[in-house]
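Undergrad: okay, here's the prediction I keep looking at, along with the sequence it came from:
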Amino acid sequence: MVLTEAQKRANEKWHRKNRKRANYIAMRSSARSFIRKKSTITDLDELEKIIKNRRNELDN
């Protein structure tokens, strides 16, 4: 997909103004990609424990 110069500038401006959200989206994307493409059974077992603990933290 080819972006116009105006769209590139708009994207850069949004990224600067929304740095935390952009970082959140990038980290979430990386995590999902890792789980789908690279993870092993051992990785998934560990991630399930981490997710369970995180859910308990957020519930309390």
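TA: Received the coordinates, thanks. Because the structure is predicted, anything quoted here is derived from the model rather than measured.
Undergrad: use CA for all of it now, contacts and neighbours both
TA: Noted.
Undergrad: what about residue 2, how many residues nearby?
TA: 6 (other Cα atoms under 10 Å).
Undergrad: structure two is appended below for comparative analysis:
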Amino acid sequence: MTIENNAGRPQKDADEKVSQNEANNNWRKKNKEYTKYLNYRSTARSFIRNLATSDDLDELQNLIDERRETI
């Protein structure tokens, strides 16, 4: 069962939300390493886009260059 919100888009009812949350949690438990990777990647991108100074970017570029040599 769906409920119309003010924007005219159907909303999930409470049971569907609970089921989806459980499915998401189960996926995260089964994929802990990949979830960790995604979280770190997201944090790094956010830092670079929103907070990094020019000096930070220079240091990160050096670290990236070093990492590329090892993989």
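TA: Sure thing, it's come through. Note that this is a predicted model, so its numbers are computed, not measured.
Undergrad: TM-score for the pair, please.
TA: Once superposed, chain against chain, the TM-score is 0.91 (TM-score structural alignment, normalised by the length of the first structure); 58 aligned residues with a Cα RMSD of 1.6 Å.
Undergrad: the biggest helix by length in the second structure: what's the following helix or strand?
TA: Counting by DSSP state H, the longest helix found in the second structure is helix 32-50. Where DSSP states H and E defines the elements, the next helix or strand beyond helix 32-50 of the second structure is helix 54-70.
Undergrad: and for that next one, what span of the first structure is it aligned with?
TA: Using TM-score structural alignment, the residues of the first structure aligned to helix 54-70 of the second structure are 41-57.
Undergrad: for stretch 24-44 of the second structure, same thing?
TA: So stretch 24-44 of the second structure sits over residues 11-31 in the first structure, by TM-score structural alignment.
Undergrad: list of residues touching the matching stretch?
TA: Outside stretch 11-31 of the first structure, no residue is within contact range by Cα atoms under 8 Å, 6 or more residues apart in numbering.
Undergrad: figure out how far it is from the centre of its chain.
TA: 9 Å (Cα atoms, centre = their mean, to the nearest Å).
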